[in-house]
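Participant: build me a model from this:
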Amino acid sequence: MNTPIPPTGETGLQRRLGVSDAVVIGLGAMIGAGIFAALAPAAAAGGSGLLLGLALAALVAYCNATSSARLAARYPRSGGTYVYGRERLGDFWGYLAGWGFVVGKSASCAAMALTVGSYVWPGQEHAMAVAAVVALTAVNYAGVQKSAWLTRGIVAGVLAVLAAVVTACLTGGSSEAARLDIGTDATIGGVFQAAGLLFFAFAGYARIATLGEEVRDPVRTIPRSIRIALGITLVVYGAVAVTVLSVLGPDRLADATAPLADAVRAAGVPGLVPVVQVGAAIAALGSLLALILGVSRTTLAMARDGHFPRSLAAVHPRFRVPHRAELAVGAVVVVLAATMDVRGAIGFSSFGVLAYYAVAHAAAFTLTPDEGRAPRAVPVLGLIGCVALAFALPWTSAVSGAAVLVLGAALYGVRRAIGGT
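Facilitator: Down below sits the predicted model:
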């Protein structure tokens, strides 16, 4: 028996998004600042094994997307893995997934906002980051369809910039780095750490699942949108990584502060550098917009169940969005953006999101064939991959991420002990 799809009356959200809108929101979250920023630290970790790390991250992302799509079709409600974990594994596991997502993605929001600031106004990154968060929170407050329209323009611009980078690297003057041997210095640990860092750039398809109450025909739309968005992202990331690595080589890429800008400069097209810088800022804005959207919807779902203050579950009577949750998330991200460091936020965010997907795979494993279960190997491989990548991250990210999960579990225990619901 299928779980009924929630109504969209006075107290519900409105189903306004079609397949193309959902795909664009997923692309806006994935094809963002991650590809502009994550290649250098990944190359530093994986060396010439960078492409192997990208392939490993893509494999884990595919498993995550498959499990998420099957679960989202079964439970088309706001909240993503928070809902799936609660329904399939029990209240605690759903809560832990939601906690990991909200905390990890809030840090990711701060990282994206700081990336905007570093490109728009170097030296005033924190001030610009706060301004970006305030502006995009206002856009999300005005309605999810307006967010989809804005994201569509952002995605088109970023794809155009990335296409220009690939073209410049393939047709520009050859460099010494292009003749380097790029297959001899990789280690297993380095490849896994590179994959964990690159995973940061792949995690946006969850945004589609968290919008389960705002897409039309969610049983068909959500799985289809996730597959399309992930497929496009894999092609784009693969093309960019191969061309940038071929121009700079692993050592120069590892030392680059702006890898794509350095690549077009090395390819003999310095005039394209300002375009790449603008593209990076636009990409970060797109990611930030989609991230705030997704975190607020998970906050809404958890508030409905009493894990967060129930007042955060309110839906605006005109705009049909969880306006209090969006304002609360925006306020938290403003504080983080004013105080956090970008590189630390990437690793911390990756750990939280990998924990989130580990719960999704455990939930997907419990689906029956009648419920649209994927082959059992998919959730098993995905779960193993998530755990392996999480603990292959830099130790500071792994320790801080694990500590935050423990804190979340402790808060859950306290709430239960004092009789919370």
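Participant: C-alpha from now on. contacts and neighbour counts both.
Facilitator: Fine.
Participant: test my guess that residue 99 contacts residue 408.
Facilitator: Yes: counting by C-alpha atoms under 8 Å, residue 99 does reach residue 408; the two are 6.5 Å apart.
Participant: tell me which of the two has more neighbours.
Facilitator: Set residue 99 next to residue 408 and count neighbours by other C-alpha atoms under 10 Å: residue 99 wins out with 27 against 19.
Participant: how close does residue 380 get to residue 180?
Facilitator: From residue 380 across to residue 180, the span is 38 Å (C-alpha to C-alpha, to the nearest Å).
Participant: meant to ask about residue 128, not that
Facilitator: Residue 128 is 39 Å from residue 180, by C-alpha to C-alpha.
Participant: let's see this one next, to set against the first:
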Amino acid sequence: MGPRRPAVPRSESMGTGAAAGELKRHLGVFDAVVIGLGAMIGAGIFAALGPAAAAAGSGLLPGLALAAVVAYCNATSSARLAARYPQSGGTYVYGRERLGKFWGYLAGWGFVVGKTASCAAMALTVGSYVWPGQAHAVAVAAVVALTAVNYAGVKKAAWLTRLIVALVLAVLAAVVIACLTGGTARAARLGLGADATLGGTLQAAGLLFFAFAGYARIATLGEEVRDPERTIPRAIPLALGITLVTYAAVALAVLAVLGPDRLAHATAPLAEAVRAAGAPGLAPVVRTGAAVAALGSLLALILGVSRTTLAMARDRHLPPALAAVHPRFHVPHRAELAVGAVVAVLAATTDVRGAIGFSSFGVLIYYAVANASAWTLTPAEGRPARAVPIVGLLGCAALACALPLTSVAAGAAVIAAGAAAYGARRVVES
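Facilitator: Have a look, this model is predicted:
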């Protein structure tokens, strides 16, 4: 186990000012929950249900439940660690402090590459809903616009995310009501059939995990949260709980109307569900909601990736120039611009479905390190129940291995390349 640095003192963690090179603490519980919701209640629920149904068939709902269990364990471990280490970087910091520098680096690398792919997927989702014929151009424009919003300060980003979350929740509520009151919903479509297999359910859980992973955004903003020792452990389970209830309601309603086979082949499952339920006029509203939801996810994703980039740059695992903090806006402006540039290139050249699987693999590696780190906490440090990090770690490993083979191969190759780069750097330094 590597050396442990002391946690940030409570007096410092409660301050709202910002010293040179530090980020300013703007966010309370409500804004932290909203940022987590903006990352989770996004394009995942609009886009991931179809691929998950294709993988699991009638095992979709058990897959959603399994993803939720793993997400809960990850969230609990992350919350306890974030309260102990309220700094930008999330599991990059936790792994470094609890397990050693290499494991922190590996977590940070998995997060940056995985969530950069997520950013591209969200940007492309915006493009496909707003202007399908020019999806890549719209995606790039969305990345540029939201990078500019984040550059102006996290408080402004939190206000925009609040508006987006309110709109998306209203749209999802309308979908659930339309599906359950339209007369076409059938409870028989919710049962398990012969097509439900363990492998398919695990793969569906891995794909659906993509939509749950946004609570990490709260932890990676630890340096910008007021009173993080209390705020973060409250905000993470609140955001996850609201998301789980929302996703369960939407999945049940859509599955009851379309059934697993029709859902598996739907390119826009929520829009198709409201049409099948006898409310075709609601379909354009759902399309608009999907685009807005993807914008909300993209906003929060850029925010989180840039903070982990900042933390890794401070430790010279990435170019030190990326550790600069803007003297006026108190944001890691160079990291945000660099992340925005990379995502814009990916949005112009990649496709959305491949990005989702690749992202899930990288983020599951990140949370595996978080759970291993939480295992090392003592009772005095707020250690969770022993079963939580164990289930979380094993769940992350199982879901990562169950993803589509191309995603596993690509993800493993990129993680291995990052590990090799770390080793080469250590050799050069020695």
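Participant: list the contacts of residue 329 of structure 1.
Facilitator: Residues in contact with residue 329 of structure 1, defined by C-alpha atoms under 8 Å, 6 or more residues apart in numbering, are 106, 292, 295-296.
Participant: which residue is the nearest non-sequential neighbour of the counterpart of residue 14 of structure 1 in structure 2?
Facilitator: Residue pairing (TM-score structural alignment): residue 14 of structure 1 is matched to residue 24 of structure 2. Counting by C-alpha to C-alpha, 6 or more residues apart in numbering, residue 24 of structure 2 lies nearest to residue 18, which is 4.7 Å off, once chain neighbours are set aside.
Participant: just residue 181 of structure 2 next, same as before
Facilitator: Nearest residue to residue 181 of structure 2, sequence neighbours excluded (C-alpha to C-alpha, 6+ apart): residue 277, at 7.9 Å.
Participant: I'd guessed the one you found sits against residue 183; true?
Facilitator: Yes: the pair residue 277 of structure 2 and residue 183 qualifies as a contact (C-alpha under 8 Å) at a distance of 6.9 Å.
Participant: pick out whichever of these two has more residues nearby.
Facilitator: residue 277 (23 against 12).
Participant: neighbours around residue 401 of structure 2, how many?
Facilitator: Residue 401 of structure 2 is flanked by 19 other residues according to other C-alpha under 10 Å.
Participant: against structure 1, where does the helix or strand harbouring it fall?
Facilitator: If you go by DSSP states H and E, residue 401 of structure 2 is part of helix 387-402. Aligning helix 387-402 of structure 2 against structure 1 (TM-score structural alignment) gives residues 377-392.
Participant: what's the average distance of the matching stretch to structure 2?
Facilitator: For stretch 377-392 of structure 1, the mean deviation from structure 2 after alignment is 0.3 Å (mean C-alpha distance after the TM-score superposition for structure 1).
Participant: how far off centre is that stretch?
Facilitator: With C-alpha atoms, centre = their mean, to the nearest Å as the basis, stretch 377-392 of structure 1 stands 17 Å off its chain's centre.
Participant: out of the contacts of residue 329 of structure 1, who has the most neighbours?
Facilitator: residue 296 (30 neighbours).
Participant: I'd guessed that one sits against residue 321; true?
Facilitator: No: using C-alpha under 8 Å, residue 296 of structure 1 is not in contact with residue 321; the gap is 9.4 Å.
Participant: and residue 115 of structure 1, what's its match in structure 2?
Facilitator: Applying TM-score structural alignment, one finds that residue 115 of structure 1 aligns to residue 125 in structure 2.
Participant: how about residue 203 of structure 2, what does it touch?
Facilitator: Counting by C-alpha under 8 Å, 6+ apart, residue 203 of structure 2 makes contact with 52, 55-56, 63, 399, 402-404.
Participant: which residue in structure 1 aligns with the residue nearest to residue 181 of structure 2?
Facilitator: Match for residue 277 of structure 2 (TM-score structural alignment): residue 267.
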